[in-house]
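> I'll drop the sequence and a predicted model, then ask my questions.
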Amino acid sequence: MSTFNERERAFENKYAHDQEMMFKAVARRNKKLGLWAAGLLGKTAQDAEDYAMEVIRSDFEEAGHEDVVRKVSADLGAHADEALIRAKMDEFLSEAKAELSEG
C-alpha cells in the first residue's frame, strides 16, 4: 500500500472516530439537559431519567439541535427561556466532551 493510501485511510479513520465522539458527546449533553430540565419541573428521579431519554430521542427529529431546544422550551414554559436553554446546552456539551476525553 502506498504512503498516500495509508494517509488517506488514517484521515478517514480519524474522521469516523471524531464523528462518533461528537455523537456520544451530544447524546450525553442531551441527557444532562433533560435531567436539568426535569429538576426545574420537579420530577422524581425515575421520571427525570425518563424525561432525559425523551430529550435524547427528540434530537433525532431533524438535523441540528433546534428540535431539542423546541422540546425543552415547550416543556419548561415559563421556567426557562430559549437563551438559558441554549446556554445550558453549551455548558453541558463542554462537560460531556471533557468527560469523554478523560476516559
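Happy to help now that I have it. This is a predicted model, so every value here is computed, not measured.
> hey, let's count contacts and neighbours off CA atoms from now on
OK.
> contacting residues around the residue most central in space within the chain?
Nearest residue to the geometric centre of the chain (CA atoms, centre = their mean): residue 26, 2.5 Å. Counting by CA atoms under 8 Å, 6 or more residues apart in numbering, residue 26 makes contact with 93, 96.
> separation between residue 100 and residue 86?
According to CA to CA, to the nearest Å, residue 100 stands 21 Å off from residue 86.
> who's more crowded, those two?
residue 86 (17 against 13; other CA atoms under 10 Å).
> any idea which element that one lies in?
Using DSSP states H and E, residue 86 maps to helix 82-102.
> and for that helix, what's in contact with it?
21-22, 25-26, 28-30, 32-33, 69, 72-73.
> now with 7 Å?
25-26, 28-29, 32-33, 69, 73 (CA atoms under 7 Å, 6 or more residues apart in numbering).
> got a list of what residue 53 touches?
residue 31.
> just checking, next helix/strand downstream of the longest helix belonging to the chain?
Scanning the chain for the longest helix, with DSSP state H as the assignment, gives helix 3-41. As assigned by DSSP H and E, the chain's next helix or strand after helix 3-41 is helix 45-58.
> take the one below as the second:
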Amino acid sequence: MTTFDERESAFENKFAHDAEMEFMAESLRDKGIAYWAAEKLGMSTAEAAGYAKNLIKADFSEPGSEVVVRKLVADLKDVADEAEIRAKMDEILEIARKKVFGDEA
C-alpha cells in the first residue's frame, strides 16, 4: 500500500468515525429535546421516556431534523413557538456534541 493509499484510507476512516459521532450527538439531542418538551407538557417520567423514543423514531423517517421540529411545533403549539424550539435544539446539540466529541466540538 502506498503512502497515498494509506492517507486516503485514514481520511475515509476519520470521515466515517466523525459521521458516526455526529449521529450519536443528534440522537442525544433528540432525546434531550424530547425530555424538555415532555416537561413542558407535564408528562410523567414514563410518558417522557416513551415520547423520547417516538421522537427519535420520527427522526429516522426522513433526512435532517425538520421532522423533529414539525412534531415538536405541533405538540408544543400552546407552550413554545418554533423559534424557541429551534434555539433549544441548537443548545442541546452543542451540549451533546461536547459529550460525544469531547474537546473537539
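That came through fine. Worth saying up front: this structure is predicted, and the values here are computed from it rather than measured.
> quick one: the longest helix of the first structure to helix 45-58, angle?
140 degrees (axes from the mean of the first three to the mean of the last three CA atoms, to 10 degrees).
> with the second structure superposed, average distance for helix 3-41 of the first structure?
Superposed on the second structure, helix 3-41 of the first structure shows a mean distance to its aligned partners of 0.2 Å (mean CA distance after the TM-score superposition for the first structure).
> the inter-axis angle of that helix versus helix 82-102?
130 degrees.
> what range in the second structure does helix 3-41 of the first structure sit on?
Aligning helix 3-41 of the first structure against the second structure (TM-score structural alignment) gives residues 3-41.
> so how far is the matching stretch off the chain centroid?
9 Å (CA atoms, centre = their mean, to the nearest Å).
> and it, what's buried?
Of the residues in stretch 3-41 of the second structure, 22, 24-38 count as buried by neighbour count, 16 or more other CA atoms under 10 Å.
> can you tell me which of the residues you listed is nearest residue 78 of the second structure?
Relative to residue 78 of the second structure, the closest of the buried residues of stretch 3-41 of the second structure is residue 37; by CA to CA it sits at 11.6 Å.
> and residue 80 of the second structure, which of the three is it?
Secondary structure for residue 80 of the second structure, judged by DSSP: H, G, I helix; E, B strand; the rest coil, is coil.
> how close does residue 93 of the second structure get to residue 78 of the second structure?
Relative to residue 78 of the second structure, and taking CA to CA, residue 93 of the second structure is found at 24 Å.
> tell me which of the two has more neighbours.
Higher neighbour count among residue 93 of the second structure and residue 78: residue 93, with 21 against 10, using other CA under 10 Å.
> what about residue 68 of the first structure, neighbour count?
Residue 68 of the first structure has 25 nearby residues by other CA under 10 Å.
> closest to residue 10 of the second structure out of the buried residues of stretch 3-41 of the second structure?
The nearest member of those to residue 10 of the second structure, counting by CA to CA, is residue 22 at 18.1 Å.
> residue 33 of the second structure versus the residue found closest to that closest one once you drop the neighbours it is linked to in the chain, what's the distance?
Nearest non-adjacent residue to residue 22 of the second structure, counting by CA to CA, 6 or more residues apart in numbering: residue 97, 7.2 Å away. Residue 97 of the second structure is 14 Å from residue 33 of the second structure, where distance means CA to CA.
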